[in-house]
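**Student:** coordinates only, sequence not included:
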């Protein structure tokens, strides 16, 4: 393929549209969460991921798994955890079976904030998708997102 190859151009245009959709959605949700809950999209995402942990086999995530789930580097995830821990929303403790491992749990205050913020997140997501659906370049991507049935 060359730089002027139509397939490459179409691929680049598709990527740009996907990136634009993501950016618009994230910015809309960010504004809503900040305004109503003093919470960033990344903080909300981290609380949401960690709130789904359980005490069963494989129920607690290692920091690398958490970082992958929130799409951040391990160092950025650690800083985010520290920030939320300082706010009393998370707590860390040593893994009972491997003293090198550190687990992170959402505190009751963190669970309350997450529960309060979830409707805001969901409404902002719906609003952002509805707005993007009006854009002819983004509408096909919105339909794909809406058709996904990803298990929680």
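**Tutor:** Yep, that arrived. Just so you know, these numbers come straight off a predicted model, no measurement behind them.
**Student:** CA atoms for contacts and neighbours, from now on please.
**Tutor:** Noted.
**Student:** any idea how far the most centrally placed residue in the chain is from residue 8?
**Tutor:** In the chain, the centroid-proximal residue (CA atoms, centre = their mean) is residue 45; its distance is 3.8 Å. Noted for residue 45: a distance of 33 Å to residue 8, by CA to CA, to the nearest Å.
**Student:** re the thing from before, tell me how many other residues crowd the nearest residue to the residue nearest to the centre of the chain once chain neighbours are set aside.
**Tutor:** Take residue 45 and drop its neighbours on the chain: the residue closest to it by CA to CA, 6 or more residues apart in numbering is residue 70, 6.3 Å away. Using other CA atoms under 10 Å, residue 70 has 18 neighbouring residues.
**Student:** check contacts around residue 70.
**Tutor:** 42, 45-46, 49 (CA atoms under 8 Å, 6 or more residues apart in numbering).
**Student:** any chance of these in CSV, with distance to residue 146 and secondary structure too?
**Tutor:** What follows is the contacts of residue 70, written out as CSV (distance: CA to CA, whole Å; DSSP: H, G, I helix; E, B strand; the rest coil):
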residue, distance to residue 146, secondary structure
42, 22, helix
45, 19, helix
46, 23, helix
49, 21, helix
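**Student:** Take this one as well and set it beside the first:
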């Protein structure tokens, strides 16, 4: 049954295109990271987010913030942290000022693996976007994403 509202139909088509782009990019990057470094995209993202923390005031993220950054539920994030901790890539410790707070930080082994995996991640990401740009439905989305830049 077709949608009577053309604006909703257009929105739905846009969402489908965005979902397709995300799926294609994520699966390509996932295959590259897994085959080269035994990391999933989520594991890489978690290591990346946590590696950007710093010691001192305001330097640590709460697990809720980490979950939001890697787009997972808090329970899924906790399971992911546990898997990486079991591999020696992360460690958890209690907050000095609030015993309820648990911080997670990347170990030297985790930082090393992240540094090794980053070029593979970046190459696979570029390949995935270049491939998607060849699809006329996805090309406008690719151009939009490519306009985003980190603040200087």
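**Tutor:** Yes, it's here. The structure presented is a predicted model; accordingly, all values stated were derived computationally and were not measured.
**Student:** ranges for the strands of the first structure?
**Tutor:** Secondary structure of the first structure, counting by DSSP state E: strands at 90-94, 102-106.
**Student:** Show me what the first one is in contact with.
**Tutor:** Pointing back at strand 90-94 of the first structure there. For strand 90-94 of the first structure, the external contacting residues (CA under 8 Å, 6+ apart) are 81, 84-85, 100-107, 110.
**Student:** swap in the last one?
**Tutor:** Defining contact as CA under 8 Å, 6+ apart, one finds that strand 102-106 of the first structure is touched by 47, 50-51, 53, 60-63, 89-95.
**Student:** Regarding the first structure, what is its longest helix?
**Tutor:** helix 6-37 (DSSP state H).
**Student:** Residue 62 of the second structure versus residue 98 of the second structure, what's the distance?
**Tutor:** From residue 98 of the second structure to residue 62 of the second structure the distance is 12 Å (CA to CA).
**Student:** counting contacts, what elements does the longest helix of the first structure pack onto?
**Tutor:** helix 41-51, helix 108-132 (3 or more CA pairs under 8 Å, 6 or more residues apart in numbering; DSSP states H and E).
**Student:** Please produce a markdown table containing these, extended by distance to residue 20 of the first structure.
**Tutor:** Formatted as a markdown table, those follow (distance: least, CA to CA, whole Å):
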| stretch | distance to residue 20 of the first structure |
| --- | --- |
| helix 41-51 | 17 |
| helix 108-132 | 9 |
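**Student:** For residue 151 of the first structure, which of these is the nearest?
**Tutor:** Comparing those against residue 151 of the first structure with CA to CA, the closest turns out to be helix 41-51 (13.2 Å).
**Student:** Now do that closest one and helix 108-132, the angle between them.
**Tutor:** Helix 41-51 of the first structure runs at 120 degrees relative to helix 108-132, counting by axes from the mean of the first three to the mean of the last three CA atoms, to 10 degrees.
**Student:** quick one: contacts of helix 41-51 of the first structure?
**Tutor:** So helix 41-51 of the first structure is contacted by 26, 29-30, 33, 61, 66, 69-70, 80, 84, 104-106, 110-111, 114, 117 (CA under 8 Å, 6+ apart).
**Student:** mind running it again at 7 Å?
**Tutor:** With contact meaning CA atoms under 7 Å, 6 or more residues apart in numbering, helix 41-51 of the first structure is reached by 29-30, 70, 105-106, 114.
**Student:** Closest one of the residues you listed to residue 4 of the first structure?
**Tutor:** Once CA to CA is applied, the member of the contacts of helix 41-51 of the first structure that ends up nearest residue 4 of the first structure is residue 70, at 35.4 Å.
**Student:** The closest one pairs with which position in the second structure?
**Tutor:** Mapped onto the second structure by TM-score structural alignment, residue 70 of the first structure lines up with residue 70.
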